[in-house]
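Asker: The following comprises the amino acid sequence and a computationally predicted model.
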Amino acid sequence: MQRMKIVITIIANPKIFPLTKLRAKQLSEEFGSEPPRWLAKEIACELRLENELNTVRKAAATSSFKSMFDIIVQPMHGRRKKLLLTDMDSTIVKNETLDELANLTGFGKQISAITDRAMKGELDFKTALIERVKMLQGVPEQALHDTWAKIELMQGARELVSTMKANGATCILISGGFKFFTDRLSELLKFDRNFANTLLLENGILTGAINEPILDKNSKRSALFQLIKTYNLDQSETIAVGDGANDLPMILSAGMGVAFHAKPILEKKAPACIRFGDLTAVLYIQGYKKADFKNSNNS
């Protein structure tokens, strides 16, 4: 077994269970680490130690604190990333944009049920997307604008993108959803680029079709490797964030893959899982302190 320098990031949702000094000390003793280093009072700290990575990850998975905090274990070296790829729906925004759009058409329940099964990996994503978009045939373009007005940012989204960009990282929004929304979200949060599917319109009316080729889980993984080449990066310098089965290949291929309040199929396989924290957890994982955070409203 190869021993290495390891960092364990402990992240709390203070509304559920604050991370007190006592709990941080108990965790430090449980893992046999150095004393806690604080990233944010009652929210996040890190523990440093030298051990075998998988041994520590197994200990974290069975920790008595696992039901209260997000516990992420990784090598110390290279934790600060240079490329962020993140999903949009239920990740950067709270909504599922297609479901919101469907609620304006009378097909909300049918489309939401298909979305849920697709994100759990029970349905092929391409097939499910085509089936759902067909139901939108005849919907006026104004419904897209009305849907955009309902979109809510996930807590921590502004800080995540602004802080990483302020520290020289490239931030990419990539979604199996639609360019109508990713373009606007990308402009709002100052993403460097965005990728998504395009809904086809004719005379201001949705045709019920999308432009080929469809961006799916394999496209996300391919985009990751293309961006690594474009920006002359190492695979280890990347971090990917998502919530559903469609994000799995991208998350498993990134230097650090983060399942964010994710479906079980993704949570079981992702190297890091955020169940309690918001998107600022992705910054704490990289060693940023709360005092380092930027915000696109004031940065």
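Answerer: Sure, I can see it. Numbers count the residues shown, from 1 in each chain.
Asker: Could you use CA atoms for every contact and neighbour count after this?
Answerer: OK.
Asker: Hmm, Ser33 is touching Leu47, no?
Answerer: Yes: Ser33 lies in contact with Leu47 (C-alpha atoms under 8 Å); the separation is 5.9 Å.
Asker: who has more neighbours, those two?
Answerer: Taking other C-alpha atoms under 10 Å, Ser33 and Leu47 do not tie; Leu47 has more neighbours (23 against 19).
Asker: Find the nearest non-adjacent residue to Val73, please.
Answerer: Spatial nearest neighbour of Val73, excluding adjacent residues (C-alpha to C-alpha, 6 or more residues apart in numbering): Ile8 at 4.6 Å.
Asker: what number of residues lie near that neighbour?
Answerer: When neighbours are defined as other C-alpha under 10 Å, Ile8 has 25 of them.
Asker: who touches it in this structure?
Answerer: With contacts defined as C-alpha atoms under 8 Å, 6 or more residues apart in numbering, Ile8 is in contact with 46-48, 71-74.
Asker: Just to be sure, it is in a strand?
Answerer: Yes: counting by DSSP: H, G, I helix; E, B strand; the rest coil, Ile8 is located in a strand.
Asker: circling back: of the contacts of Ile8, which pair is most distant in space?
Answerer: Pairwise distances across the contacts of Ile8 (C-alpha to C-alpha) peak at 12.9 Å, for the pair Arg48 and Ile71.
Asker: which strands and helices sit next to the strand or helix carrying Asp146?
Answerer: Per DSSP states H and E: Asp146 is located in helix 142-148. Applying 3 or more C-alpha pairs under 8 Å, 6 or more residues apart in numbering; DSSP states H and E, we find helix 142-148 packed against helix 97-103.
Asker: Second structure follows, compare the two:
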Amino acid sequence: MSFALVLSTAPTTPALTADLVAAAAAAAGLPADAARWLFPDVAAELPVAAAVDLAAVRAALGNAPIDANLVETDGRRKRLLVADMESTLIENEMLDDLAAEIGIGPQIAAITEKSMRGEVDFAQSVRERVALLTDLPLSIMETCAARIRVMPGAKSLIATMAAHGARCVIATGGFGYFAHPVADDLGCHEVHCNHLEVAADGTRLTGRLIDPIFDRAAKRHTLEGAAADLGLPLSATLAVGDGANDLDMLSVAGFGVAFRAKPIVSAAAKLALSHSDLTGLLFLQGYTASDITRD
């Protein structure tokens, strides 16, 4: 079994220098010239024969905004991507945005934060938050949808993996009203999400969700089901997310990546990106600058 020690940072603020690569190589017991640059100043990898001490590597990098991850190189390019949406494929948390628009931001945000940290059951928390939106006009939904900000690297991630034959799926506890347009914009193949109930007059929310709730277990089932449909082993899958409700799917994916995640998620995930944008997922798979379809 062979491994790659992958070093990456955000392309908008490239911070990976030859000296930092050399320091990481030394900490891993390798010569500096063993490194292969995937993207100048942004990502490099070091081939290693066995697991290395990541804590020592990260210590060698000091306070530099560099992610260091160890990945198996066999079957490295994944054929299925299952991604969370909010704070992952997009920068927004849409319930928080809706709440801020109508002046109940602190109430919603407090419940959201507890849910993302795993302190309360997701299904319970989402029902409580949606209840606070009773009679919300759909015009406000439209206003917030217009403010969605795609996460840096998201379009490159989806376009590059799709171009190399991967299926790309959104699995979100968020709402179809937002998730389907995001999927269309990014070029995702499927969406699995929750759905808000709309009043009979078609102008406002009822404050209820349409069952069943798409929760933590449903995310894992989505990944497992999509892999089975494609005839893929779970080792050929990649899952990415930031919150506690992503932990189950991250735990079974070939590459389970915590992206700018809550501490409970980063601690549990096999791989973590805290500084890189979403192109970091491509570098974990060994893609180089020339392979990447740019945003």
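Answerer: Right, received. Where do you want to start? Note that the structure is predicted; figures quoted are calculated from it, not measured.
Asker: Would you pull the TM-score for this pair?
Answerer: For this chain pair, the superposition-based TM-score is 0.94 by TM-score structural alignment, normalised by the length of structure 2; 290 aligned residues with a C-alpha RMSD of 1.5 Å.
Asker: In structure 1, where's the longest helix?
Answerer: What stands out as the longest helix in structure 1, according to DSSP state H, is helix 217-230.
Asker: Need the residues that contact it.
Answerer: Under the contact criterion C-alpha under 8 Å, 6+ apart, helix 217-230 of structure 1 has outside partners 85, 125, 174-176, 234-235, 245-250, 253-254.
Asker: now swap in stretch 140-156 of structure 2 and tell me
Answerer: Outside stretch 140-156 of structure 2, the residues that touch it by C-alpha under 8 Å, 6+ apart are 87-92, 94, 97-98, 101, 178, 186-187, 277-279, 292-295.
Asker: Read off where it ends up in structure 1.
Answerer: Stretch 140-156 of structure 2 corresponds to residues 143-159 in structure 1, going by TM-score structural alignment.
Asker: And stretch 98-105 of structure 2, by the same measure?
Answerer: Aligned using TM-score structural alignment, stretch 98-105 of structure 2 spans residues 101-108 in structure 1.
Asker: Endpoints of that stretch, how far apart?
Answerer: End-to-end distance for stretch 101-108 of structure 1, by C-alpha to C-alpha, to the nearest Å: 8 Å.
Asker: Sitting in helices, which of the contacts of helix 217-230 of structure 1 do you find?
Answerer: Using DSSP H, the subset of the contacts of helix 217-230 of structure 1 located in helices is 125, 248-250, 253.
Asker: can I assume Trp37 of structure 2 sits in a helix?
Answerer: No: if the criterion is three-state DSSP, then Trp37 of structure 2 is strand and not within a helix.
Asker: That one contacts Glu45, correct?
Answerer: Yes: counting by C-alpha under 8 Å, Trp37 of structure 2 does reach Glu45; the two are 6.5 Å apart.
Asker: Which parts of the stretch 101-250 of structure 2 are strands?
Answerer: Counting by DSSP state E, counting those that start in this stretch, residue ranges of the strands within the stretch 101-250 of structure 2 are 167-175, 190-194, 196-198, 205-209, 237-241.
Asker: which of these sits most buried?
Answerer: Across the strands of the stretch 101-250 of structure 2, averaging neighbours per residue (mean count of other C-alpha atoms under 10 Å) puts strand 237-241 on top, at a mean of 29.
Asker: so what does that strand touch, helix or strand wise?
Answerer: Contacts defined by 3+ C-alpha pairs under 8 Å, 6+ apart place strand 237-241 of structure 2 against strand 80-83, helix 216-230, helix 247-252, strand 255-259.
Asker: got the contact list for the closest residue to Arg260 of structure 2 other than its chain neighbours?
Answerer: Closest residue to Arg260 of structure 2 apart from its sequence neighbours, by C-alpha to C-alpha, 6+ apart: Ser274 at 4.5 Å. By C-alpha under 8 Å, 6+ apart, the contact list for Ser274 of structure 2 reads 67, 259-261.
Asker: out of those residues, who's nearest Ala24 of structure 2?
Answerer: Nearest member of those to Ala24 of structure 2, counting by C-alpha to C-alpha, is Asp67, at 11.1 Å.
Asker: Can you tell me what the closest one aligns to in structure 1?
Answerer: Using TM-score structural alignment, the partner of Asp67 of structure 2 in structure 1 is Asp70.
Asker: returning to that earlier point: how far does the helix holding Asp146 of structure 1 sit from the chain's center?
Answerer: Its chain's average C-alpha position is 24 Å from that of helix 142-148 of structure 1, according to C-alpha atoms, centre = their mean, to the nearest Å.
Asker: Mind listing what's buried along it?
Answerer: Buried residues in helix 142-148 of structure 1, counted by 16 or more other C-alpha atoms under 10 Å: 143-144, 147-148.
Asker: ok so, going back, looking at structure 2, which of the contacts of Ile8 of structure 1 hold up?
Answerer: Contacts from these that recur in structure 2, judged by both residues aligned by TM-score structural alignment, their matches' C-alpha atoms under 8 Å, are 46-48, 71-74.
Asker: of these, closest to Arg57 of structure 1?
Answerer: The nearest one, if we look at these relative to Arg57 of structure 1 and count by C-alpha to C-alpha, is Val73, at 5.9 Å.
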